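Enquirer: mind folding the following:
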Amino acid sequence: MGNNGKRILTLSDLFGMAIGMVIGTGVMTMTGIAIGYTGRSVNIAYLLAAVLTIISSIPPLFILATARFTGGQYSQISVLAGKKAGGVYAYLNIALTLQSTLTLLSLGQYVLTLFTGWNAKWVSLIILTVLTLLNATYLKSSAIVQKIMVAILIIALGSYIVQGWPNLVPNYTSAPDFMSGGIVGLLKASIFVSSALGGATYIADYSDRMKNPVRDMPIVVVVTTLVVGILYFFVATVAGGVLPLSEIANKPLSVGAKSFMNSGMFTFFVVGGAIFALLTTINSGLGSKPYPMRISCQDGWLPKSWGAINEKFNSPHKLYVIIYLLNAIPLVLGIDISIVATSITLVFVSIRILMAYAAMRLPVVMPELWEKSKFHVSKPMLNGLCGLSLVVNLSSLYLTLSGKSAKEILMNLGMLGLTVVFMLLRYKKANITASYEAS
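Expert: Presented below is the predicted three-dimensional model:
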């Protein structure tokens, strides 16, 4: 229902997109901060974070295994949680576009570390242009490029592990450097780095272009989170064990890497690790965002004409242009959107809450498909597991917001409030379509 494009993305394509969504610069920057919480046990924190991430992903997994939702998470929330919830998500999804602008700026700065004298703004704009054109015209080619970049990214992180492992300090697990913050410090570190493992559930936004989403998406979400969590365990072991804690706490991975990598390998690590982590994250975001936005246009939350499909390339070309402009204008004009782009913690948790409620509605809204779902459980079990996911997400929200300033908290609340206002203004003009099918 509502499919106007070719279903071309395979299981391996989805793994490439999902890994690119999960592995970002978070591991490069967050690991050092997590070391400050828990010391050398930061590796255990990553394993625990992988478990917490999967628990928080339980509601989306139930939905993914039940039906193909043409508009990804927008359709899931609209159909299952209701019209108002769908409208709020439609506008939250636009707000999340600003994150790509910040990622592009970071990418430009990393490029300048290798090519001094270049203009970071224009480097970022060129990269944005190339990736937008690639996704808007040849999505399958974009998926292939993504898999190549992910392979290089994993090789870069692998080289960090292999070269750093022989340099680990003796008595790695001894006090006081191991579990330096006690159980509380370990839990804080786990919740903090869990954001570096999230993101795989957003492959739902590619649902309209997948060959077999009901089978493939749950596999990709769980396997990607576990595999990346194990990879991060080894990365974090090296990060926490090659230098004294005083030299690596609250520092990026590059600080430790310099102590055991020669200049050539260090350059490869910066390019293949940091730069490719940013590239894969940007590429995945640009590729997936237009599809839920297209269905929200069809439903009336956004102008219907924006969701038109290009017959030659089978893609929503107008939405690609709009997303491009939303990212390009702040870059070209030098508009500071850092506070807005980074103050979206409440936005992410709000989406998780909407997804949990949507999953609880599966037996009511689509009882026949839910009965056939491979993940079918009793209603009390469904509600209990979704409730557990909510506890994990709300705990993460509390910890994250407790470290933010009053201004950032108000920005979070303000952004969420604006989406509610826009939803109410368009509510009477919007009509939810049943944009889902069995497979």
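
Enquirer: from now on I want contacts and neighbour counts done on CA atoms only, so please keep to that.
Expert: OK.

Enquirer: got the contact list for Gly26?
Expert: Gly26 sits next to Val193, Ser195, Ala196 when contact means Cα atoms under 8 Å, 6 or more residues apart in numbering.

Enquirer: er, Ser194 actually
Expert: Residues near Ser194 by Cα under 8 Å, 6+ apart: Tyr46, Ala49, Ala50, Leu52, Thr53.

Enquirer: count of neighbours near Lys318?
Expert: 18 (other Cα atoms under 10 Å).

Enquirer: outside of stretch 334-354, which residues touch it?
Expert: Outside stretch 334-354, the residues within contact range by Cα under 8 Å, 6+ apart are 56, 77, 81, 85, 89, 92, 96, 98-99, 102, 329-330, 390, 393-394, 397, 400-401, 408-409, 411-413, 415-416.

Enquirer: to check against the first, give me the structure of this:
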Amino acid sequence: MENTAINRLVGRLTKKETLDRYLDKDSRLTKTMDAKDLLLLGVGTVIGTGIFILPGTVAALYSGPGIVMSFVMAALVCATAAMCYAEFSSALPVAGSAYSYGNIVFGEFIGWVIGWALILEYMLSVAAVSTGWSAYLVSFLKGMGITVPKAITGSFDPAHGTYINIFAIVIVLAIALLLTQGVKTSTRINNIIVVAKIVIILLFVVVGMFYVKPSNWSPFAPYGSHGIMRGASLVFYAYLGFDCVSASAAEVKNPRKNMPIGIIGTLIICTLLYMAVAAVLTGMVSYTKLNVAAPVSYALQLVNQNWVAGIISIGALAGMFTMMLSMIYSSSRLIYSIGRDGLLPKGLGKVEAKHQVPSHSLAAVTIVIAIMGGLVSLDRLTQLVNIGTLIAFTMMSIGVLPLRKRKDIENKGFKVPLYPVLPIISAGLCIWMLIQLPAETWIVSLIWFALGVILYASYGVWHSQLRNR
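Expert: Sure thing, here's the model as predicted:
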């Protein structure tokens, strides 16, 4: 009797969703995005302010001019996971990214755990970036002679004179309002801003090339190969966000062709931009002087190119804006997918008829992110973004193995080369990165996942569309 009950429970938790049902549900979303839109969505997410900060600080402390190779190595690690995502998005062109993929290949419970990890990644990262955007804007306004009252520039901390981060709230609400106008409108604006951001990055590279001194690249690896490896582990996180592209699969024209282009193309473009900035920056200034808050602006000021440094500030604001736009978009599709399956209130899975966007899920994520960004100090929580991402990467890498064995899922699009070796290597690399995270990150994340299991057991399992079928 006991074994029967256990078998029934295991059978219930591992019951899998069907691709056909997801395709039917997601047919309410309009297919308006092409490969160009996906590339710009991906680049908009991955390239944030980090491109103006990370190459300098990591070069100064760990890699020296070898930071260029650190970016290449980190990209190769990411590429293994990116190819796994590309195969999934080609075979399963549905909303919800790794959450929906997990439901189809592993079963509902594992899918829920992946979704819960992604909620952590998406919402925390946007909330953290919104506070960074606010700080950058306040600094920018101060440079123009406009002083903003301290009380409205930080999280709720009366002891230090701050009560609300008003700009963090305003930018999140503004982006959400833009997303309610439909994918076509928000994609068009995102594309314009991302192109402007890329132009600003290329402006730095072109101007900076005239001030490069090859002697600054010697020694190339002052901290040895270990320093380059250490640098790679740090800049790995600069690439996170390409997985957001897969969340848009249900709104993409010809996903079998365009999704792999969007995911893998994002990684290639971002790697080239990171390498170019790192090479020029370490060529302009000795790596020993780059451990400063804004190394790119610092390098430009040293060569009396203050006007370019000012433009870089605008590029930084644009970088954070497009990252938040992409992540709020992706998180709303994730919550929509979980609501669609009944694991969260089904109202979150509704699609608004006029603009064909999941407005309820968009409103929910906007409220949560605005409260976190406006009132909560996130300094110690941003490490949790990494753990959520790496858990999803690990499961997607492993998931390619059962996906290939499914006779009911036809994939005429992209497939991971060197199967099954490459997916296993990808999973191993992700697990290695997970092990590197500090103990306090694991403790807080275990609390988060415990809350997720309680929510699933008390609500999700009873309202699940799978159970009701």
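
Enquirer: on that earlier part again, and the contacts of stretch 334-354 of structure 1, which of them are in helices?
Expert: Of these, the ones assigned to helices by DSSP state H are 56, 77, 81, 85, 89, 92, 98-99, 102, 329-330, 390, 393-394, 397, 400-401, 408-409, 411-413, 415-416.

Enquirer: quick revisit: top of the contacts of Ser194 of structure 1 by number of neighbours, please.
Expert: The most crowded member of the contacts of Ser194 of structure 1, judged by other Cα under 10 Å, is Tyr46 (33 neighbours).

Enquirer: surely that one and Phe192 touch.
Expert: No - counting by Cα atoms under 8 Å, Tyr46 of structure 1 sits too far from Phe192 to count as a contact (9.5 Å).

Enquirer: assign the closest residue to Lys211 of structure 1 other than its chain neighbours to helix, strand or coil.
Expert: Leaving aside its sequence neighbours, Lys211 of structure 1 sits nearest to Arg7 (Cα to Cα, 6 or more residues apart in numbering; 5.1 Å). Here Arg7 of structure 1 is coil, with the state taken from DSSP: H, G, I helix; E, B strand; the rest coil.

Enquirer: that older thread, of the contacts of Gly26 of structure 1, which is the nearest to Val150 of structure 1?
Expert: Closest to Val150 of structure 1 out of those is Ala196 (15.7 Å), distances taken as Cα to Cα.

Enquirer: what about the aligned residue in structure 2 for the closest one, how many residues nearby?
Expert: Here Ala196 of structure 1 is matched to Ala238 in structure 2, going by TM-score structural alignment. Neighbouring residues of Ala238 of structure 2 were enumerated by other Cα under 10 Å; the total is 23.

Enquirer: quick one: Ala238 of structure 2 is in a strand?
Expert: No - using three-state DSSP, the secondary structure at Ala238 of structure 2 is helix, not a strand.

Enquirer: now do it against Lys36 of structure 2, distance only.
Expert: From Ala238 of structure 2 across to Lys36 of structure 2, the span is 22 Å (Cα to Cα, to the nearest Å).

Enquirer: how far off centre is the helix or strand hosting Ile33 of structure 1?
Expert: For Ile33 of structure 1, the element it lies in under DSSP states H and E is helix 26-38. On the basis of Cα atoms, centre = their mean, to the nearest Å, the separation between the geometric centre of helix 26-38 of structure 1 and that of its chain is 18 Å.

Enquirer: and stretch 31-42 of structure 2, by the same measure?
Expert: With Cα atoms, centre = their mean, you get 16 Å for stretch 31-42 of structure 2.

Enquirer: residue range for it in structure 1?
Expert: Following TM-score structural alignment, the aligned partner range for stretch 31-42 of structure 2 in structure 1 is 7-18.

Enquirer: list of residues touching that stretch?
Expert: 140, 143-144, 146-147, 150, 199-203, 208-212, 216-217, 220-221, 224, 280, 284.

Enquirer: distance of Thr267 of structure 1 from Gln109 of structure 1?
Expert: Per Cα to Cα, Thr267 of structure 1 is found 15 Å from Gln109 of structure 1.

Enquirer: compare the two (neighbour count), which wins?
Expert: Gln109 (20 against 16).

Enquirer: so who does the counterpart of that one in structure 2 touch?
Expert: Matched to structure 2 by TM-score structural alignment, Gln109 of structure 1 sits across from Ala135. Counting by Cα under 8 Å, 6+ apart, Ala135 of structure 2 makes contact with Thr153.

Enquirer: so stretch 296-315 of structure 1 matches what in structure 2?
Expert: Using TM-score structural alignment, stretch 296-315 of structure 1 corresponds to residues 338-357 of structure 2.

Enquirer: for that stretch, the distance to its chain's centre please.
Expert: Chain-centre distance of stretch 338-357 of structure 2: 22 Å, with Cα atoms, centre = their mean.

Enquirer: likewise for stretch 190-201 of structure 2?
Expert: Mean-position distance between stretch 190-201 of structure 2 and its chain equals 18 Å (Cα atoms, centre = their mean).

Enquirer: contacts for the helix or strand hosting Leu424 of structure 1, please.
Expert: Using DSSP H and E, Leu424 of structure 1 falls within helix 406-426. Here helix 406-426 of structure 1 makes contact (Cα under 8 Å, 6+ apart) with 84, 87-89, 91-92, 95, 300-301, 339-340, 343-347, 401.
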